[in-house]
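*Asks:* Got a predicted structure here, sequence first:
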Amino acid sequence: MKLAVFDFDSTLMDGETIDFLAKPLGLEEKVASITEKAMAGELDFFESLIERVSLLKGLPYSKAVEICKDLPLMPGAYELVAELKKRDYKVVCFSGGFRIGTSPAKEKLCLDADFSNVLHEREGILTGLVGGDMMFGYSKGDMIQRLQNILGITRENTLVCGDGANDLSMFAHADTRIAFCARDVLKKEANIIIDEKDLTKILEKI
């Protein structure tokens, strides 16, 4: 058995979930600017997440769910996951984003698990608060070690793929490290770099 862990936003999914959520509030550009700085490693991930989610306060939860159920998957996502499963990989998604986005994608792609955060809502309205497993810069590294221990999978049999600074912590625990259309801060730690928006390119490299 082997383990493949993928980031969600701008990796398995073509875009940033929180940018899609900010659009109906007219805050897409403001949120996207903060996201970009966080992914480049210029901002603390936790602080940037708290700041961005606070801007979603007042959005109807039903609207957020509707937006997230049909987020655009990255070209090649279906083919990649299916082939990795044929090669005996457990395929998992880690996201600093939100479960209302990762769970529909998990079902569509037949992933083995998704780990992400939860947007707090009260009386059907987002409060601007968030909680979950993936809120810190170190969260992905912490979770991948837990999965490796539970499944008995070594770093030699672990593949990770992401695009931003909050993926660095999981890169420390895998021998196959893929930077996919990534920021320079992550490319420096990768041993496979793909700059084309086509996830099937990964299959040519592993």
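*Replies:* Noted; the coordinates are in hand.

*Asks:* hey, let's count contacts and neighbours off CA atoms from now on
*Replies:* Will do.

*Asks:* who's in contact with the residue of the chain positioned farthest from its centre?
*Replies:* No residue in the chain sits farther from the centre than residue 123, which is 27.7 Å out by Cα atoms, centre = their mean. Contacts for residue 123 (Cα atoms under 8 Å, 6 or more residues apart in numbering) come out as none.

*Asks:* What segments of this structure are helices?
*Replies:* Assigned by DSSP state H, the helices in the chain fall at 17-22, 28-39, 45-54, 61-69, 77-86, 99-109, 139-151, 168-171, 184-187.

*Asks:* Show me what the longest one is in contact with.
*Replies:* Read that as helix 139-151. 3, 5, 94, 133-134, 154-155, 166-173.

*Asks:* Residue 34 and residue 42, how far apart?
*Replies:* In this view, residue 34 and residue 42 are 9 Å apart by Cα to Cα, to the nearest Å.

*Asks:* Could you do residue 64 as well?
*Replies:* Here the criterion is Cα to Cα. By it, residue 64 lies 28 Å from residue 42.

*Asks:* out of the two, which sits in the busier spot?
*Replies:* Higher neighbour count among residue 64 and residue 42: residue 64, with 22 against 14, using other Cα atoms under 10 Å.

*Asks:* another structure for you, compare them:
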Amino acid sequence: MSARLLVVLDADSTLIRNEVIELIADEVGRGAEVAAATEAAMRGEVDFAASLRSRAEALAGVPVSAFERVLARIEPTPGVTELIDAVHARGGVVGVVSGGFHEILDALAPRLGVDVWRANRLEVDGGVLSGRVDGTIVDAAGKAAALREWAADHDVPMSCTLAIGDGANDLQMMAAAALGLAFNAKPAVRAQADLVVGPVDLSQVVPLLPSPAR
């Protein structure tokens, strides 16, 4: 199915206000420890994949039942519904690609009206998290690849793509898109973005979209 445009967002601290891995780590009292490691990864100070594997180890023993409590704590970013509705009104597709986890995004994305999404998966053993990531990690290159793949799937020229992110692992995706927006972003990301969105309100992106189809 062809579309007029493609808008791809990061999930944690972009689509939503939270960092999901920190909420999961809170379940075993390791939220602060994981938050510090996440901050370093988002600033680009450490390799993302290595950092994610290390942070996932801190989640070992969390029961799968905890995901419902985590979902209940998630706060969608202000303006997210307005942005998604505006993209759809223009015949566009909304994608979310995340260094976070399918276990949360699979429930959250449909609620928000997201069309396509991709994330990491946590390995489960006996109803609890093993502390390992299952399969290939969605890193910076994986995010850029998802944007290109979704554009091809929906016959969207790369000139009609927009990427929104906050962390260093979003930079390749933002560079691949025709327009890369730093949103709620770290200094290194703001420095390399095409545009910086100041307020933490995704409806601020709507004026950057093409006019609605007539």
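*Replies:* Right, received. Where do you want to start? Here the structure is a predicted model, which is why all the values come from computation and not from measurement.

*Asks:* mind listing what's buried in stretch 112-131 of structure 2?
*Replies:* Of all the residues in stretch 112-131 of structure 2, those buried under the rule 16 or more other Cα atoms under 10 Å are 113-114, 116-124, 128-131.

*Asks:* How about the contacts made by the residue opposite residue 109 of structure 2 in structure 1 once aligned?
*Replies:* Under the alignment defined by TM-score structural alignment, residue 109 of structure 2 is paired with residue 106 of structure 1. For residue 106 of structure 1, the contact set (Cα under 8 Å, 6+ apart) comprises 93, 112, 113, 114.

*Asks:* Residue 197 of structure 2: which of the buried residues of stretch 112-131 of structure 2 is nearest?
*Replies:* The nearest member of these to residue 197 of structure 2, counting by Cα to Cα, is residue 114 at 20.7 Å.

*Asks:* how close does residue 206 of structure 1 sit to residue 123 of structure 1?
*Replies:* 47 Å.

*Asks:* for residue 23 of structure 1, same thing?
*Replies:* Counting by Cα to Cα, the gap from residue 23 of structure 1 to residue 123 of structure 1 is 22 Å.

*Asks:* do residue 97 of structure 1 as well
*Replies:* 22 Å.

*Asks:* The aligned partner of residue 188 of structure 2 in structure 1 - how many residues pack around it?
*Replies:* Matched to structure 1 by TM-score structural alignment, residue 188 of structure 2 sits across from residue 185. By the measure other Cα under 10 Å, the count of residues near residue 185 of structure 1 is 19.

*Asks:* Isn't residue 185 of structure 1 up against residue 166?
*Replies:* No. Assessed by Cα atoms under 8 Å, residue 185 of structure 1 is found out of contact with residue 166, at 9.9 Å.

*Asks:* Give me the common contacts of those two.
*Replies:* Here residue 185 of structure 1 and residue 166 share the contacting residues residue 41, scored by Cα under 8 Å, 6+ apart.

*Asks:* Looking for the alignment partner of the residue farthest from the centre of structure 1 in structure 2.
*Replies:* Using TM-score structural alignment as the criterion, residue 123 of structure 1 maps onto residue 126 of structure 2.

*Asks:* One more: residue 88 of structure 1?
*Replies:* Checking TM-score structural alignment: residue 88 of structure 1 goes with residue 91.

*Asks:* From residue 118 of structure 2, how far off is its match?
*Replies:* The gap separating residue 91 of structure 2 from residue 118 of structure 2 is 21 Å, by Cα to Cα.

*Asks:* Kindly report the same for residue 180 of structure 2.
*Replies:* Per Cα to Cα, residue 180 of structure 2 is found 19 Å from residue 118 of structure 2.

*Asks:* can you check residue 25 of structure 2 too?
*Replies:* From residue 25 of structure 2 to residue 118 of structure 2 the distance is 21 Å (Cα to Cα).

*Asks:* if we can go back for a sec, for the match of residue 188 of structure 2, which residues are in contact?
*Replies:* Shown in contact with residue 185 of structure 1 (Cα under 8 Å, 6+ apart): 40, 41, 164, 165.

*Asks:* Over to residue 74 of structure 2?
*Replies:* By Cα under 8 Å, 6+ apart, residue 74 of structure 2 lies in contact with 16, 17, 18, 20.
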